[in-house]
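# Test case, fold it:
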Amino acid sequence: MNIPDPRLGLVIRYGFLWSHESDDGVDESVKDRPRAIVVATRRQPNDEVRVVVAPITREQPTDLSASIEIPTAVRQKLGLKSARQWLRFDELNRFTWPGYDLRAIPGRNQTE
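Sure, this is the predicted structure:
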């Protein structure tokens, strides 16, 4: 699997753990989902890259002020399903890139 360099706005497939799952004691995601990288920072001195990812979901959020609906044209370009989808900013995961929860996107040999 080719792993791209992390960059702002990159959409990856990732085993995302929701806060309610973590609160219930779950430590592995139930489902791989598309995620967008919101922030990628390089830390010195070991040069590790830390990223923050926001989930993309088809479930309409209760709090629309903490989400952005992804326009149809953008969903199509990203290869996402045609149903309405939202990028949520009230649920974020942080990890060191590339991380073990990255997954290949079906039909491609890489994560993007």
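# okay, CA-based contacts and neighbour counts for the rest of this
Will do.
# distance from the centroid: which residue in this structure tops it?
Pro45 (26.4 Å; CA atoms, centre = their mean).
# Could you also give me the structure for this second sequence? I'd like to compare it with the first:
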Amino acid sequence: MKPEDLKSGVIVDYPYLWRWQQERGETEGRKDRPVCVAIALRRLDSSKTYLALLAISGTPPQPGRRTLELAEIECRRAGIKTWKAAWIYIDEYNFDIAEWSYYLDLSQEPRGRFSKSFMMKLAAECSPFFKTRQSRVDRTD
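Purely as a prediction, here's the structure:
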């Protein structure tokens, strides 16, 4: 996979670092999990691809968390069809740079890709969180 293959809606495996883990001083995600490329921005004046990655989990969310439950069809499209249920977390995201990432394995093949209609709904739901830096877990250090 090349950085330019990382488009909005693509699902890859990534060692996602939860905000609560970062607040406790952790710097590494505990395990690889499916994540959705919510945003992939390529700067014309550099060779960097900036990514906003949203975690997907099969564990029901804790009260107070903002998630979208995935329909069965979207689970199949995402390559997680064996899960009984899945949620995508929209109230936080990992920020990374594809070409410089210590965490993103560019040798992997994407698991799948969400539909355009689901991504439009996802964009509308997570937009308020992307406007604040407190939702961002920076993985570029």
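# before we move on, the earlier item: name the element the residue farthest from the centre of structure 1 belongs to?
According to DSSP states H and E, Pro45 of structure 1 maps onto no helix or strand at all.
# Skipping adjacent residues, who's closest to Ala40 of structure 2 in space?
Leu51 (4.7 Å; CA to CA, 6 or more residues apart in numbering).
# Do a quick rundown of the helices in structure 1.
19-23, 72-78 (DSSP state H).
# of the ones you listed, which approaches Pro55 of structure 1 most closely?
helix 19-23 (11.5 Å; CA to CA).
# corresponding residues in structure 1 for the longest helix seen in structure 2?
Scanning structure 2 for the helix with the most residues, using DSSP H, yields helix 116-130. Under the alignment (TM-score structural alignment), helix 116-130 of structure 2 falls on nothing in structure 1.
# ok, and for that helix, which residues are buried?
With burial defined by 16 or more other CA atoms under 10 Å, the residues of helix 116-130 of structure 2 counted as buried are Met119, Leu122, Ala123, Glu125, Cys126, Phe129, Phe130.
# Contacts for the next helix or strand after it, please.
Later in the chain than helix 116-130 of structure 2, the nearest helix or strand by DSSP H and E is strand 136-138. Strand 136-138 of structure 2 has contacts (CA atoms under 8 Å, 6 or more residues apart in numbering) with Leu17, Trp18, Arg19, Gln22, Glu92, Tyr93, Asn94, Phe95, Asp96, Phe130.
# Out of the residues you listed, who's the most crowded?
Tyr93 (28 neighbours; other CA atoms under 10 Å).
# OK, contacts around that one?
Ala52, Leu53, Leu54, Ala55, Ser135, Arg136, Val137 are the contacts of Tyr93 of structure 2 under CA under 8 Å, 6+ apart.
# Tell me which of those residues persist in structure 1.
Retained in structure 1 by both residues aligned by TM-score structural alignment, their matches' CA atoms under 8 Å are the following of these: Ala52, Leu53, Leu54, Ala55.
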